[in-house]
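Asker: Sequence plus the predicted model coming up.
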Amino acid sequence: MDIQKTHWKRLINPDYIGAYALNPDEDLTVTIDYVQREQIVGTDGKKEDATVAHLKGHKPLILNVTNSKSIAKLYGPYIEEWAGKDITLYASMTKAFGDVVECLRIRPSVAKRKKPPITPDRLGKAIKSIVAGQYTTEKLRAQFELTKEQEKEVNDAVQAAVEGTENA
């Protein structure tokens, strides 16, 4: 079992997402809300203008030239067309300021988003809705990652409902 480790920079809680936000060997697919030029304040208190991608549900990402080019290769050169588009972030290393430092980079293709697991309570409600004809197994599988046991539970409930209507 992997133990979740905490990068020391996570404890500082900066205003922008960085490589420290990802676990080792982890990718993060995010959706761009909008991109704009704005004034940022560095950790040293220095103010500067930067291009910032605001991400849905995450801290904003300061876009350097390398990451801007990566997004442009995916979606074209116009920042207005990047809104609503997914990008996949990963942690890497780069030379900067005479040192090798961590950085966030953007994958050349977007990783498929992983579906969330479903809680037993929510699965029970979904099964009731499926049996009542208000929901479908296709929608359930499209929204959630089901274990083999949960798949069996859904299939058994649907089968029992079908047999119940055939016998009525």
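Answerer: That came through fine.

Asker: use CA for all of it now, contacts and neighbours both
Answerer: Fine.

Asker: Have a look at the chain and report its longest strand.
Answerer: Ordering each strand of the chain by length in residues (DSSP state E) puts strand 27-41 first.

Asker: List the contacts of the longest helix along the chain.
Answerer: Determined from DSSP state H, the single longest helix within the chain is helix 148-167. If you take CA atoms under 8 Å, 6 or more residues apart in numbering as the criterion, helix 148-167 is touched by 123, 127, 130, 131, 137.

Asker: Repeat that for stretch 102-109.
Answerer: Contacting residues not belonging to stretch 102-109 are listed as 18-20, 66-67, 70-71, 73-74, 87-94 [CA under 8 Å, 6+ apart].

Asker: Could I have the PyMOL command that selects the buried members from those?
Answerer: Only the buried members of those enter the following PyMOL selection, criterion being 16 or more other CA atoms under 10 Å:
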select buried, resi 18+19+20+67+70+71+74+87+88+89+90+91
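
Asker: Put this next to the previous one:
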Amino acid sequence: MKNEVSGHWKKLVSDPKYLGAADLEGMPEIAGTIAATAKEMVQNASGKAEKTVLHFVENIKPLVLNATNSKTISKLAGTPMVEGWKGTRIQIYYDPKVKFAGDMVGGVRVRPYPPREGIGTISGKPVPCENCGANIKPFGKMSTEQVAAHTKAKYGKALCSDCATEFAAKKQEEPKEQEESKE
């Protein structure tokens, strides 16, 4: 076929110039500093529409604003006025529970608190788990890098939370096995 395409379908039906769910799905959370807001013509599945777009200081694609993310940013910035958002740091993540037209489609969301220390930008490389190869994600109040450093110190490998849980369970079983072998 002449114009065959490949890749995530969400990237194919949305405007690739803007940050979308497909950019973040399976990735660590990212942080950015708001540089400006602007009205722009954005391509979506149903055509072009003028939308309010958030631009970042860091090398992050602009984010098309929706009501949910705008309300969260308003609270973080301390003002509903978009001109007052400049300089505000936000933490962005993929939320698989975002609904659109009654369907679970996943989407980009802004955390309702300032970014945790160590949260990187999407231009940074993901940290792979040294056990299963999956990307390590932030856990609790720890950033990706903090989780990797913590698990490396504790288990000798940078681990995702699932693998760290398995390693912890194995570590707890070792003393029991040693006790049983002494008897």
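Answerer: Nice, thanks for sending it over. Note that the structure is predicted; figures quoted are calculated from it, not measured.

Asker: before we move on, back to that, mean offset of the longest strand of structure 1 relative to structure 2 (after superposition)
Answerer: Superposed on structure 2, strand 27-41 of structure 1 shows a mean distance to its aligned partners of 1.3 Å (mean CA distance after the TM-score superposition for structure 1).

Asker: Show me what that strand is packed against.
Answerer: With contacts taken as 3 or more CA pairs under 8 Å, 6 or more residues apart in numbering; DSSP states H and E, strand 27-41 of structure 1 sits against strand 47-55, strand 86-96.

Asker: List the contacts of that strand.
Answerer: Applying CA under 8 Å, 6+ apart, the contact partners of strand 27-41 of structure 1 are 22, 47-56, 58, 79-80, 82-91, 110-113.

Asker: Please convert the contacts of helix 148-167 of structure 1 to TSV, extending it with neighbour count, distance to residue 34 of structure 1 and secondary structure.
Answerer: Shown next, in TSV, are those (neighbours: other CA atoms under 10 Å; distance: CA to CA, whole Å; DSSP: H, G, I helix; E, B strand; the rest coil):
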residue	neighbour count	distance to residue 34 of structure 1	secondary structure
123	18	35	helix
127	21	38	helix
130	20	37	helix
131	19	41	helix
137	17	34	helix
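
Asker: before we move on, back to that, in CSV: the helices and strands packed on strand 27-41 of structure 1, plus distance to residue 141 of structure 1.
Answerer: Shown next, in CSV, are these (distance: least, CA to CA, whole Å):
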stretch, distance to residue 141 of structure 1
strand 47-55, 26
strand 86-96, 21
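
Asker: For residue 13 of structure 1, which of those strands is the nearest?
Answerer: Nearest to residue 13 of structure 1 among those is strand 47-55; the distance by CA to CA comes to 16.4 Å.

Asker: and the angle from that closest one to strand 27-41?
Answerer: Between strand 47-55 of structure 1 and strand 27-41, the angle comes out at 150 degrees (axes from the mean of the first three to the mean of the last three CA atoms, to 10 degrees).
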